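A.B. asks: here is a sequence together with a model predicted from it:
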Amino acid sequence: MSDMSQSAALDRRERVRNGLSRRHRGEAIFRGIGIAAIAIALALVGTLFWQVLSKGLPAFTQATLHLDVTFDEDVITAGPAPLRSDYASAAQYEAAFLDWRRALAGINWAALIEQAVRAEMPELDAEASDIRRLVDNNAGLTLRQMYQDDPALLNQTLNVALLGSADTDNWLKGTIDRSLPDARQQLSAVTRAIADRFAADGVISMDFAWHIFTNTDSRTAPASAGLAGAFVGSLYMMLVVVVLAVPIGVASAIYLEEFAPKNRFTDLIEVNINNLAAVPSIVFGLLGAAVFINYFRLPISAPIVGGLVLTLMTLPTIIIATRSSLRQVSPSLRQAALGLGASRTQMVFHHVLPLTLPGILTATIIGVAQALGETAPLLLIGMNAFVANIPGTPLDQSSALPVQIYLWQGNENRNFFEARTSAAILVLLGLMITLNAIAIFLRTRLERNK
């Protein structure tokens, strides 16, 4: 009997030991799978960021020619700028000044650039068209604006920084294969030789491309295309979202969670809010086009329309996140406030809401950052139209950063705009990271002040 008991005890110990071994082995496998999943996710994110950074960072420098340009009076035949003292009335002066500006517009400013290039290479034997392909199409406009601002430059020589063309930038950065035959090159052999010579002599340098942040998009001069218009348009849209979505969303969440009666009607509202949070963003674009543009006749491609569409899309996220923060407050706090004689409104706004501000603020900024990166609804309301001006108000036509990325990605000059697209992505990511950093900072600050 004792032998049987001892044998049974040994069997139980063996079964327990085997069970523990299987459990430990299962835990180790699960832990390994979890670590592998995290490693794969980090590797994929790292690969994505590396691809964007490796392609985008070179776009922040651009080929720039530093030429000694002489404002030759033989070329600039518009004469001196009119003086106010020479005219009896302001109207006569304005008319004369406009005539002078029209005369400046008719001058061949590219001839000044050609003279400067030939002065750098006296032995150069090239056609004027080969030299002009070296610089951006807006280089002549740069010289015209300089002379218009300071007519005293006539017959003076000034070292001027002029943007190289997109093709010149491609050639010097090596984004086009140098071994391709001439028929497949973007620049002629003469222009390529000039670019290489100037790069070796320091006439062409890779300077920081400030114009990406200060210029608007351009179709005629791709080298000078920038994000200023799209950036301002995105800021206007985010302003509309913050002004409308945040107070409406937070107020709706407070009412539904703290004041609304629990009945079928409020249950229906809650179900619809949850469903709206899962609706594809392109549906909101269709709604915005049908309601705000076709019915209310708001202007197409305006930040006000984009902001309204993104407001509708962001509202469910803010409402759900705010209600979740309100639910995390202990019921004992509400009961204590009511027990001490506070009204329901005082209980909510004086005791509950201050505790939920960090969570509400974080959810709000994350919702706004999410709206910042939306593209599909903006395409449907016409914000993919080419706009060459910086919008002055939310009612002016504009583009947006995600849409500008979409447009540049489809540009036919892929060698140049592939890098410029990645640079725009970096700007958008930087703006989104800034918003998230602000959210984290404010949340931490509010949590410390509790």
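C.D. replies: Yep, it's here.

A.B. asks: C-alpha from now on. contacts and neighbour counts both.
C.D. replies: Noted.

A.B. asks: quick one: the strands in the stretch 151-300 of the chain?
C.D. replies: 157-163, 204-208 (DSSP state E, counting those that start in this stretch).

A.B. asks: any chance of CSV for those, columns distance to Asp150 and mean neighbour count?
C.D. replies: CSV is the format used below for those (distance: least, Cα to Cα, whole Å; neighbours: other Cα atoms under 10 Å):
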stretch, distance to Asp150, mean neighbour count
strand 157-163, 12, 18
strand 204-208, 25, 18
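
A.B. asks: try this one side by side with the last:
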Amino acid sequence: MTDTTFTSAGQAAQPVRRDIGLKRRYAAERRFRLYGIAAISVGVFFLCALLWSVFSQGYSAFWQTTIDLAVRIDEMVIDPKKQRTTDPNVLITANYPQLVRNALAERLGVDKNDRMAMRDLGRFYSDGVRVQLRQMVMNNPDLIGTTQTIPVLAAANIDSAFKGQIDLSVPEANRKVSDRQIAWMKKLKDEGAMYQAFNKGLFGFGASSRPETSGLGVALVGSFYMMLIVLVLSLPIGVAASIYLEEFARKSRFTDLIEVNINNLAAVPSIVFGLLGLAVFINFFGLPRSASLVGGLVLTLMTLPTIIIATRAALRAVPPSIRAAALGLGASRTQMVFHHVLPLAAPGILTGTIIGLAHALGETAPLLLIGMVAFVADIPATPMDPATALPVQIYMWANEAERAFVERTSGAIIVLLLFLAVMNISAIILRRRFERRW
């Protein structure tokens, strides 16, 4: 009786223990899911905070305050000594900002003898009108003596005030925009002569000490040249090296050493490649500093390990049966690789290449060491000309003291993020479009 009673109690306790164990496992699974959701939520929160901080400060960089102004191209201002107005030396040295200042004074009813008012007028528009008007007159000297309606860029402080980035309620002594300039802004805005237009100069201008005439033109062209060089060099070299190591090379200590070094190079800090480029391409081969060619070569060295690793992974993903079938039908090893294996691995190779290019596009440290941080105002015509890159331009603008460069910096970050997003999305789409599951 006693044994039977204990046995029945033990059998009854076993389902209870199993139920407790199942509840614990289910509770642990729920906690794990909550941890995962919490981790993703934290990541999404910081990503949204980053994007908000960049876009909230940078969207205004794509708009520039502009003033439509009827400017009389006065011959007495361009040629006060009454020399020949067709002489290029006379046209180059003319005081073109005075033409805009006189036009503004006439438009706003300002007494030209009032020095303080004329000084405020000189700070109302961008000094970039000097180049703008000079180019117009040199291209067509017949404009001298006529009145032309010209879109004039506002000065950086006026632009910031017009966009609401400067608190105009503080005392005049504590802000960079005077009460007189605020009254002029309101008058021109009410008349429709002062407005915000799309900032084409952000994509066309080069480097400048004035925020309103600073742009990404040099950086965009320099980045294009560098990415072209990286693509032309790293793709064929990386694919060829991968094919040899994966399909033709015999396994030995030498090939193992190469594989280890390739994996190590993929983890080397990018600044080391900048030091290598400085020592080899500039100091040894004598290539020009700040040139897109040198930047492209340095980024090629940095991108090669990524492309080789991605290509080898794509080649390994092709089933051995494809190779066996090709060889069984009489194809040579070279035909097997280039006619069967390589086309099937192409989507993975293309994805790895795009990701490598996106990585190279966002690099800054190696380009700083080879001198691409130089002040370059003219858009480069060839890869041998001085240039900068998008991340380097962001770095230079971030170090500027003027307030107006803050929005330029954030605007440049937005442009860079858009390029990187397009490249990564393209890689994902191509992978899903052409990927084959075996």
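C.D. replies: Ah, there it is. Every value quoted in this text rests on a predicted model; they were computed, and no experiment measured them.

A.B. asks: quick one: TM-score?
C.D. replies: Once superposed, the chains reach a TM-score of 0.93 (TM-score structural alignment, normalised by the length of the second structure), with 433 aligned residues with a Cα RMSD of 2.2 Å.

A.B. asks: circling back: closest one to Arg17 of the first structure among the strands of the stretch 151-300 of the first structure?
C.D. replies: strand 204-208 (67.5 Å; Cα to Cα).

A.B. asks: average offset of the closest one relative to the second structure?
C.D. replies: Comparison of strand 204-208 of the first structure with the second structure after fitting gives an average deviation of 1.0 Å (mean Cα distance after the TM-score superposition for the first structure).

A.B. asks: excluding chain neighbours, what is closest to the corresponding residue of the first structure for Trp63 of the second structure?
C.D. replies: For Trp63 of the second structure, the aligned position in the first structure is Thr61, judged by TM-score structural alignment. What sits nearest to Thr61 of the first structure in space, not counting adjacent residues and going by Cα to Cα, 6 or more residues apart in numbering, is Phe208, at 4.3 Å.

A.B. asks: give the contact list for that neighbour.
C.D. replies: Phe60, Thr61, Gln62 (Cα atoms under 8 Å, 6 or more residues apart in numbering).

A.B. asks: the second one: how many residues sit nearby?
C.D. replies: This means Thr61 of the first structure. For Thr61 of the first structure, the count of nearby residues is 17 (other Cα atoms under 10 Å).

A.B. asks: on the three-state scheme, Glu94 of the first structure is what?
C.D. replies: Look at Glu94 of the first structure: counting by DSSP: H, G, I helix; E, B strand; the rest coil, its state is helix.

A.B. asks: and the gap between it and Gly430 of the first structure?
C.D. replies: 45 Å (Cα to Cα, to the nearest Å).

A.B. asks: and if you look at Arg420 of the first structure?
C.D. replies: In terms of Cα to Cα, Arg420 of the first structure sits 15 Å off from Gly430 of the first structure.

A.B. asks: between those two, which has more neighbouring residues?
C.D. replies: Taking other Cα under 10 Å, Arg420 of the first structure and Gly430 do not tie; Arg420 has more neighbours (25 against 12).

A.B. asks: got the contact list for that one?
C.D. replies: Arg420 of the first structure touches Gly56, Ala59, Trp408, counting by Cα under 8 Å, 6+ apart.

A.B. asks: pick the one among those closest to Ser5 of the first structure.
C.D. replies: Scanning the contacts of Arg420 of the first structure for proximity to Ser5 of the first structure, where the rule is Cα to Cα, the winner is Gly56, at 75.3 Å.
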